[in-house]
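> Kindly return the folded structure for what I paste below:
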Amino acid sequence: MAIEVVTTNDLMVGSSVVIEGGSPKGNLVAVFEDDGQTGYFYALDMAAAGNPIQDAMHIYNVSQIADREIASTVKIGWSSDGRKVVLLINNHPHAVFDFENRKGYCRSAFPPVSPSQDWSKDGHGWNNLAIEALFR
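Predicted coordinates for the structure are as follows:
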């Protein structure tokens, strides 16, 4: 079973951009943002009362990307159940949100504690099992 890629965009790292990809099954949205200094990935639940942002993870610091002058491709893809989402940059997984288990995983493992008290209580450390869960 493959993920369903809902958005594909070209990116010049360090150029401000917001890329959204909604779940094909519900009110969940994943957003990648490069604000010119950093790249972040956000989990949103549009049905949540108040602030829809459930979790946020750091993907990169622009100053640390050696080949930022080369265009990259960003994809946001969802699992078949519409509850797990992956951020792919140049087809390499950088982050995963699991809405069902309220957990985020990213290669930078930052921030160490989620901004939300309800998500990622044990941090954002990368786990290859998160990728495998997309294909169940």
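> When you work out contacts or count neighbours from here on, use the C-alpha atoms and nothing else.
Noted.
> check contacts around the residue nearest to the spatial centre of the chain.
The centroid of the chain falls nearest to residue 41 when counting by CA atoms, centre = their mean (4.0 Å). Going by CA atoms under 8 Å, 6 or more residues apart in numbering, residue 41 touches 30-33, 56-59, 87, 95.
> Second input sequence below; structure requested for side-by-side comparison:
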Amino acid sequence: MNDRPKVIIYEEQVFSVGQDTFIDSTAENNNAVIFEDNTETGYFYAIDRNNDKLNILDALHIYNVAHVIDKDKPSTLKILWSEDLTKAFLSINNYYHAVFDFENKAGYCRTGFPNSNSKWTLIAERHLTDDLLLELSRNKK
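You can find the predicted model right below:
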């Protein structure tokens, strides 16, 4: 029995931290996420695309540009989806920074920031640990 996590890369792009960047990914079931670097911070957003508008469901802080040590080097960003398309993972330079779980209406990142005041989010603890990352990456059968 193969219990290895399986995620699929939907977006892969080289970008520079601190440069205006906007990368979106929409799964076939219309779950959608966006990564944005606005030259000061990096954020990962869960998005509702069911209307013709982009409605932000939740936001996760990824970094402050001023605190990124190697911002002068190009970074590789990947947005990956679980096989069942209910979870979106954000990886920068092969390190997982954040996950949105659309099925359970939850968002997690390494700092757990910010606390969510969104009506969409159903969880209080937002801190992404390696153990939680492994648990979230396993698909239910």
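> What's the separation between the aligned partner of residue 6 of the second structure in the first structure and residue 69 of the first structure?
Alignment note (TM-score structural alignment): residue 6 of the second structure maps to residue 2 of the first structure. Counting by CA to CA, to the nearest Å, the gap from residue 2 of the first structure to residue 69 of the first structure is 31 Å.
> Likewise for residue 8 of the first structure?
19 Å.
> Just the helices from the second structure, written as ranges.
For the second structure, applying DSSP state H gives helices covering 130-137.
> Now residue 22 of the second structure: closest residue in space that isn't a chain neighbour?
residue 36 (4.6 Å; CA to CA, 6 or more residues apart in numbering).
> Give the equivalent position in the first structure for that neighbour.
Per TM-score structural alignment, residue 36 of the second structure is aligned with residue 33.
> these two touch, right, its match and residue 56?
No: counting by CA atoms under 8 Å, residue 33 of the first structure sits too far from residue 56 to count as a contact (10.5 Å).
> ok, these two, which is more surrounded?
Set residue 33 of the first structure next to residue 56 and count neighbours by other CA atoms under 10 Å: residue 56 wins out with 27 against 18.
> Give me the aligned partner of that one over in the second structure.
For residue 56 of the first structure, the aligned position in the second structure is residue 59, judged by TM-score structural alignment.
> any idea how far residue 29 of the first structure is from residue 48 of the first structure?
To residue 29 of the first structure, residue 48 of the first structure is 12 Å away according to CA to CA.
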